[in-house]
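Chemist: Requesting a structural model of the entry that follows:
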Amino acid sequence: MAPGYVIALCLEGAGAVGFGIGLWARYVERRARAAELARFLRSGQTGDPVPARTRPVPMPRPAPPTRIRTAATPAVRVDPSDALLALRSAYAVPTG
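Modeler: Next up, the predicted model:
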């Protein structure tokens, strides 16, 4: 065989070996990630989706009371629940 064919075969073989090593490394990395995710899910810990410095600032004043009108009573004053206050403070738009 001519030397050019031998060199080409060696380069093709090296490329195939490199491709195989790359596939093997990708497989090992995916298995490690899956094992890490499974370990995290089994631990029962909850991740903090919002870092502390980007959390919304709570509202400085309470929400206004809600008035419900029915046929029996003209106006009944109902204070907002804790859940409603938490929702309002979570989605408060900062002014200024």
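Chemist: Every contact and neighbour count from this point should use C-alpha atoms.
Modeler: Noted.
Chemist: Shouldn't residue 77 be within a strand?
Modeler: Yes. Judged by DSSP: H, G, I helix; E, B strand; the rest coil, residue 77 forms part of a strand.
Chemist: Count the residues that sit near it.
Modeler: Neighbour count of residue 77, defined by other Cα atoms under 10 Å: 10.
Chemist: now the other sequence, so there's something to compare against:
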Amino acid sequence: MKKQKFTRKQEQFYLKDFFIYIQTVKMLKSIEIDEELYEFIYDHFNFEILAECSEYKYELFNLNFLEFLIQEKCFLCFIKLNIDEYLESMLIYRDELKKAA
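Modeler: Predicted coordinates for the structure are as follows:
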């Protein structure tokens, strides 16, 4: 079987998405949200919901995350995430998945 080759750009998109995911769940764990909701977000992370709840919307994926690494803000502040809106949206998403199952 032949290994799939990824372009440098594809690799960068993947790594950026992974970085966003890891930093988001790390910060959510640190603010001690409901454990059941945290586990759901960890297992069913949704980039669209995250983008919709950020002031940046889909421009979120074009941010220079190197700037985050050299400053003092928390990640959720850096991406200007409305945490309450995000958690509410994830609760709705969880309920929709439960109904579909």
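Chemist: so what number do they get for TM-score?
Modeler: Once superposed, chain against chain, the TM-score is 0.28 (TM-score structural alignment, normalised by the length of structure 1); 28 aligned residues with a Cα RMSD of 1.4 Å.
Chemist: need the strands for structure 1, in chain order.
Modeler: Taking DSSP state E as the test, the strands found in structure 1 are 66-68, 76-78.
Chemist: could those strands go into JSON lines alongside distance to residue 23 of structure 1?
Modeler: Shown next, in JSON lines, are the strands of structure 1 (distance: least, Cα to Cα, whole Å):
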{"stretch": "strand 66-68", "distance to residue 23 of structure 1": "62"}
{"stretch": "strand 76-78", "distance to residue 23 of structure 1": "64"}
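Chemist: Can you name the residues that contact residue 20 of structure 1?
Modeler: Residue 20 of structure 1 is in contact with no residue at all, counting by Cα atoms under 8 Å, 6 or more residues apart in numbering.
Chemist: of all the strands of structure 1, which lies closest to residue 90 of structure 1?
Modeler: Closest to residue 90 of structure 1 of the strands of structure 1 is strand 66-68 (Cα to Cα; 18.7 Å).
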